[in-house]
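Peer 1: Make a model of this:
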Amino acid sequence: MKGPGIFLAQFAGDEAPFNSLPAIGRWVADMGYKGVQIPTWDRRLFDLKLAAESDAYCDEVKGMLADLGLEVSELSTHMQGQLVAVHPAYDEMFDGGVPSAVRGNPKARQAWAVDQVLMGAKASRRMGLPASVTFSGALAWPYFYPYPQRPAGLVEEAFDELARRWRPILDAYEEAGVDLCYEVHPSEDLFDGATVEMFWDRVDHHPRACLLYDPSHFMLQQLDYLEYIDLYHERIRMFHVKDAEFRPTGRQGVYSGY
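Peer 2: Reported below is the predicted structural model:
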């Protein structure tokens, strides 16, 4: 693929041309895009279950996009990956985007999310894609600020549990031959290089635990987004690009201004 790509998640909606893959594909192709990153949780655009089971469906999607001059760059399980690990403080907020059958039931919601991310591996393999993108979810994020003082071992145990939940998923991606790229992002437990390293240590530096690089998230954290590339370039498999600038005022800084 040569040319710019675009993540469709921010644009999907109920109104045309944003309510079907052919229509939104034509819309982005007319603007000069060559690749699309597809959100797999939005059935208006993509049927993840069918893609995980059917070569014919995957060929149909690729062929339709090829007719528009587009390729699929990656499949995204951002929303489902985030639900692999949800702190109870966020249960109500994260119930809105899941099937009604698992709402109000965190254990069932997590099992549904894990199954969705596993289908992402199978669908990516059928689509001939070498990598997929997701979020890590968050068990420790409510405690990211070091006051009130955290009980000893709280963050370590949260990361131990995060690794326990993701390790079998990473093994499934290894079996599928697909890299799983975590978008390092505030509100997720993997939000900077230090937290990524904590996670890697706990999954034995799993070869499929890779990264999506988005410097906008680092800019707003006042993190050196260029040195990050020097440190982690061997694991970066994809990237997002968008404008960001840090403009603190007397009323707002990193937290309320983000």
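Peer 1: make it CA atoms for all contacts and neighbour counts henceforth
Peer 2: Noted.
Peer 1: Helices of the chain, start to end?
Peer 2: 21-30, 48-53, 55-67, 78-82, 91-94, 106-127, 154-176, 193-202, 215-219, 225-232, 254-257 (DSSP state H).
Peer 1: Just put these in a markdown table and tack on distance to E183.
Peer 2: Supplementary listing: those in a markdown table, determined by distance: least, C-alpha to C-alpha, whole Å:
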| stretch | distance to E183 |
| --- | --- |
| helix 21-30 | 23 |
| helix 48-53 | 20 |
| helix 55-67 | 24 |
| helix 78-82 | 8 |
| helix 91-94 | 18 |
| helix 106-127 | 14 |
| helix 154-176 | 14 |
| helix 193-202 | 10 |
| helix 215-219 | 10 |
| helix 225-232 | 13 |
| helix 254-257 | 19 |
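Peer 1: Before we compare anything, build this one as well:
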Amino acid sequence: MKTIKGPAIFLAQFASDAAPFNSFSAICEWATGLGFKGVQLPSWDARLIDLDKAADSRIYCDELRGQAAQHGVEITELSTHLQGQLVAVHPAYDTAFDGFAPAAVHGNPAARTDWARDQVLKAARASANLGLTHHATFSGALAWPYLYPWPQRPAGLVEEAFGELARRWRPILDAFDAAGVDLCYEIHPGEDLHDGATWEMFLEAVGNHPRARILYDPSHFVLQCLDYLDFLDIYADRIGMVHVKDAEFNPTGRQGVYGGYQPWLKRAGRFRSLGDGQVDFRAIFSKLTAMDFAGWAVMEWECCLKHPEDGAREGARFIADHIIRVTETAFDDFAGSGTDRAAIRSMLGVSEGEAR
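Peer 2: Have a look, this model is predicted:
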């Protein structure tokens, strides 16, 4: 067994124009001061990383790694959540998602898709230059507006959507394979890959591509009333990354899974800081350890109540307290009898003279 690495922190929700969150070096120093050992970088945030330069320059990537090491942390992975989302966008979301892309491609979905694809491909090269083995992203969504079938979905719509999704992602997966990096899709509402069933549909559509892996975040399963522990048992061989994020689901007579268009504070299902929600992280860390997950436990902060800096400080300790340092001995080794083969055969009632 292997001991999970961590704690680490996803920096997307913390980067800002205010110090110490406005530069890579300063935010690494801040993270180290809280007890984090790794940082996961949002590749779209130029305050933290220049993706173009990282894709083309190993020297630049070595400098980034050096800055992190100087402050006592490692770069765990890069993320293209925003760019990956734009690989596949239903027209209903064109205006909203234009904000994820540069102004030059606003109002031009085809150009935006090309830009997003190029960004993710650059992230594959940047990950390789940084010596990373896993990458985080979203799948995007073409069928999401048709999630609840009213009016009835026409036959073949879902199959066509996943066929097109696979067509867009297969060349990207091949590029990640060439770079030696696993592409980990966060299973997340709003994406076509939002539960186990949709993951299996996508995996089949991309020919069970060996680089297609899962970014596991139990908070999104709590809000779907999905068994997040059973999910680990089912997809253990495809879990490539983990986001440690808490959530709670408190349905009432007025509101359930869909949320009734309420703001996060008033929703039945909402994200919470680590330890404040309902996720059974002791069971999760036990399962991850037993299945030999050797990656990073990365905190993602999204809480409707608590200040992010308090959530980060508490989250570092929370993860550290849940990481299981694996044992190198069995608990009953003290009672071992040190028997040899002859003794074992004797215990079984098999004599040495019996035919073999």
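Peer 1: Post the TM-score for the overlay when you can.
Peer 2: Overlay of the two chains. TM-score (TM-score structural alignment, normalised by the length of structure 1): 0.98; 258 aligned residues with a C-alpha RMSD of 1.0 Å.
Peer 1: picking up where we left off before, for P39 of structure 1, which of the helices of structure 1 is the nearest?
Peer 2: P39 of structure 1 lies closest to helix 78-82 among these, at 7.6 Å (C-alpha to C-alpha).
Peer 1: got a list of contacts for that closest one?
Peer 2: With C-alpha atoms under 8 Å, 6 or more residues apart in numbering as the test, helix 78-82 of structure 1 has contacts from 39, 41, 113-114, 116-117, 133-138, 188.
Peer 1: Would you mind listing the two of those residues that lie farthest apart?
Peer 2: Longest span within these, C-alpha to C-alpha: P39 and A138, 20.0 Å.
Peer 1: which part of structure 1 lines up with stretch 176-190 of structure 2?
Peer 2: Aligned by TM-score structural alignment, stretch 176-190 of structure 2 corresponds to residues 173-187 of structure 1.
Peer 1: in the matching stretch, what's buried?
Peer 2: The neighbour-count check on stretch 173-187 of structure 1 (16 or more other C-alpha atoms under 10 Å) flags 173-174, 176-187 as buried.
Peer 1: Which of those sits closest to L154 of structure 1?
Peer 2: Of these, the one sitting nearest to L154 of structure 1 (C-alpha to C-alpha) turns out to be S187, at 17.2 Å.
Peer 1: these two touch, right, I4 of structure 2 and V298?
Peer 2: No. When contacts are counted by C-alpha atoms under 8 Å, I4 of structure 2 is not listed as touching V298 (10.4 Å).
Peer 1: Out of those two, name the residue with the larger neighbour count.
Peer 2: V298 (29 against 21; other C-alpha atoms under 10 Å).
Peer 1: Am I right that that one is in a strand?
Peer 2: Yes. When DSSP: H, G, I helix; E, B strand; the rest coil is applied, V298 of structure 2 is found to be in a strand.
Peer 1: Alignment lookup: L11 of structure 2 to structure 1.
Peer 2: So, by TM-score structural alignment, L11 of structure 2 is matched to L8.
Peer 1: That match against T40, yeah?
Peer 2: No. In this structure L8 of structure 1 lies outside contact range of T40 using C-alpha under 8 Å: 10.2 Å.
Peer 1: Name the residue in those two with the higher neighbour count.
Peer 2: T40 (25 against 19).
Peer 1: so what corresponds to that one in structure 2?
Peer 2: With TM-score structural alignment as the criterion, T40 of structure 1 matches S43.
Peer 1: From what I see, its match and I49 are in contact.
Peer 2: Yes. Here S43 of structure 2 reaches I49: they are 6.3 Å apart, a contact under C-alpha under 8 Å.
Peer 1: Quick check: F46 of structure 1 vs L70 of structure 1, distance?
Peer 2: 15 Å (C-alpha to C-alpha, to the nearest Å).
Peer 1: out of these two, which sits in the busier spot?
Peer 2: Using other C-alpha under 10 Å as the criterion, F46 of structure 1 and L70 rank with L70 on top: 23 against 19.
Peer 1: and the corresponding residue of structure 2 for the more buried one, what does it touch?
Peer 2: Aligning on TM-score structural alignment places L70 of structure 1 opposite V73 in structure 2. Counting by C-alpha under 8 Å, 6+ apart, V73 of structure 2 touches C28, T32, F36, K37, G38, V39.
Peer 1: tell me which of the residues you listed is nearest to D94 of structure 2?
Peer 2: Looking across the contacts of V73 of structure 2 and measuring by C-alpha to C-alpha, the closest to D94 of structure 2 is V39, at 31.2 Å.
Peer 1: just checking, the closest one touches A8?
Peer 2: Yes. Counting by C-alpha under 8 Å, V39 of structure 2 does reach A8; the two are 5.4 Å apart.
Peer 1: which neighbours do the two share?
Peer 2: Joint contacts of V39 of structure 2 and A8 (C-alpha under 8 Å, 6+ apart) are T76, V298.
Peer 1: With I169 of structure 1 as the reference, measure out to R125 of structure 1.
Peer 2: 15 Å.
Peer 1: Let me fix that, I meant to ask about P142 of structure 1.
Peer 2: Taken as C-alpha to C-alpha, the span from P142 of structure 1 to I169 of structure 1 is 24 Å.
Peer 1: So these two - more neighbours on which side?
Peer 2: I169 (20 against 14).
Peer 1: does that one really touch Q116, like I thought?
Peer 2: No. The pair I169 of structure 1 / Q116 is not scored as a contact, 10.5 Å apart, by C-alpha under 8 Å.
Peer 1: Next up, the contacts around the residue nearest the centre of structure 2.
Peer 2: Taking C-alpha atoms, centre = their mean, the centroid of structure 2 lies closest to L215, which sits 2.9 Å from it. By C-alpha under 8 Å, 6+ apart, the contact list for L215 of structure 2 reads A136, C184, Y185, E186, I187, I239, G240, M241, V242, H243.
Peer 1: Run a quick neighbour tally on the residue nearest to the fifth one when sequence neighbours are not counted.
Peer 2: The reference is to I187 of structure 2. Leaving aside its chain neighbours, I187 of structure 2 sits nearest to H194 (4.6 Å; criterion: C-alpha to C-alpha, 6 or more residues apart in numbering). Neighbour count for H194 of structure 2, taken as other C-alpha under 10 Å: 21.
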